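S.K.: Sequence isn't available, so here's the structure alone:
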């Protein structure tokens, strides 16, 4: 992953895409399939829910949809931590994904906090 500036939607899409590429190379065993499938769903869902938040009909609706995005990012983080503990997948990619998901969680959490304080 490169250190470029993205708008948030682009970063979430890039994260979901990078997760797809990471999961394609996980071992084809029960563990790899289980955690890979779960990670694909949560990472993709975070990007999709952020897209929905952008079309929100109210601030309350935006906060709700952004909160779902945040929940999915946190699920992705835990999944990556489990895979990290088990040394599953390419280590450098896995660690970069963990770093990116931490940054995305902080950004989305800050946006939600700021929206609540409006």
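M.R.: That came through, no problem. Quick caveat, the model's predicted, so the values are computed rather than measured. Numbers count the residues shown, from 1 in each chain.

S.K.: C-alpha only now, for contacts and for neighbours.
M.R.: Noted.

S.K.: burial of residue 14, as a residue count?
M.R.: Per other CA atoms under 10 Å, the neighbour tally for residue 14 reads 16.

S.K.: any idea which element it lies in?
M.R.: helix 8-24 (DSSP states H and E).

S.K.: Tell me which residues of that helix come out buried.
M.R.: Judged by neighbour count using 16 or more other CA atoms under 10 Å, the buried positions of helix 8-24 are 11, 12, 13, 14, 15, 16, 17, 18, 19, 20, 22, 23.

S.K.: any idea which of the residues you listed is closest to residue 62?
M.R.: Distance to residue 62, by CA to CA, is smallest for residue 12 among the buried residues of helix 8-24, at 16.4 Å.

S.K.: ok, and here's another one to check against it:
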């Protein structure tokens, strides 16, 4: 599962980058694009850091950061999607798989956080 999730989080960051490279290059788009690129790449980077945690508590804290970053990525995907609708840009097919993946990654990370919490509490 660890390697699979490492690959998925990396693929998510790359797919977000690909989407962002296709969006208009304006000051307004760039503000959201930059945020999405930062947060989506941070998901994988922080997940990798969690794998090197020094303790269960450290692992839990790092997973919480991953959860925050994936939620932030989801937020900027939603914003960019809605802006594209407002601007009448046809990017919907590009957004749907990424929004689905962000929801799936969130569910996986939340489950891992719950499992880790219960493990820590039973010790």
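M.R.: The structure has been received and is ready for your questions. Model, not experiment: these values are computed from the prediction.

S.K.: just to revisit the earlier point, which pair in the buried residues of helix 8-24 of structure 1 spans the largest distance?
M.R.: 11 and 23 (18.0 Å).

S.K.: Give me the distance between residue 39 of structure 1 and residue 55 of structure 1.
M.R.: Going from residue 39 of structure 1 to residue 55 of structure 1 by CA to CA, to the nearest Å gives 25 Å.

S.K.: How about residue 16 of structure 1?
M.R.: To residue 55 of structure 1, residue 16 of structure 1 is 20 Å away according to CA to CA.

S.K.: Comparing residue 39 and residue 55 of structure 1, which shows the higher neighbour count?
M.R.: Higher neighbour count among residue 39 of structure 1 and residue 55: residue 39, with 25 against 12, using other CA under 10 Å.

S.K.: what's the closest non-adjacent residue to that one?
M.R.: Nearest non-adjacent residue to residue 39 of structure 1, counting by CA to CA, 6 or more residues apart in numbering: residue 76, 5.7 Å away.

S.K.: Trace that neighbour over to structure 2, please.
M.R.: Counting by TM-score structural alignment, residue 76 of structure 1 lines up with residue 73 in structure 2.

S.K.: Equivalent analysis for residue 20 of structure 1, please.
M.R.: Match for residue 20 of structure 1 (TM-score structural alignment): residue 17.

S.K.: What strand or helix carries the residue nearest to that match when sequence neighbours are not counted?
M.R.: If the residues on either side of it in the chain are set aside, residue 17 of structure 2 comes closest to residue 37, at 6.0 Å by CA to CA, 6+ apart. Take DSSP H and E as the rule and residue 37 of structure 2 turns out to sit in helix 27-51.
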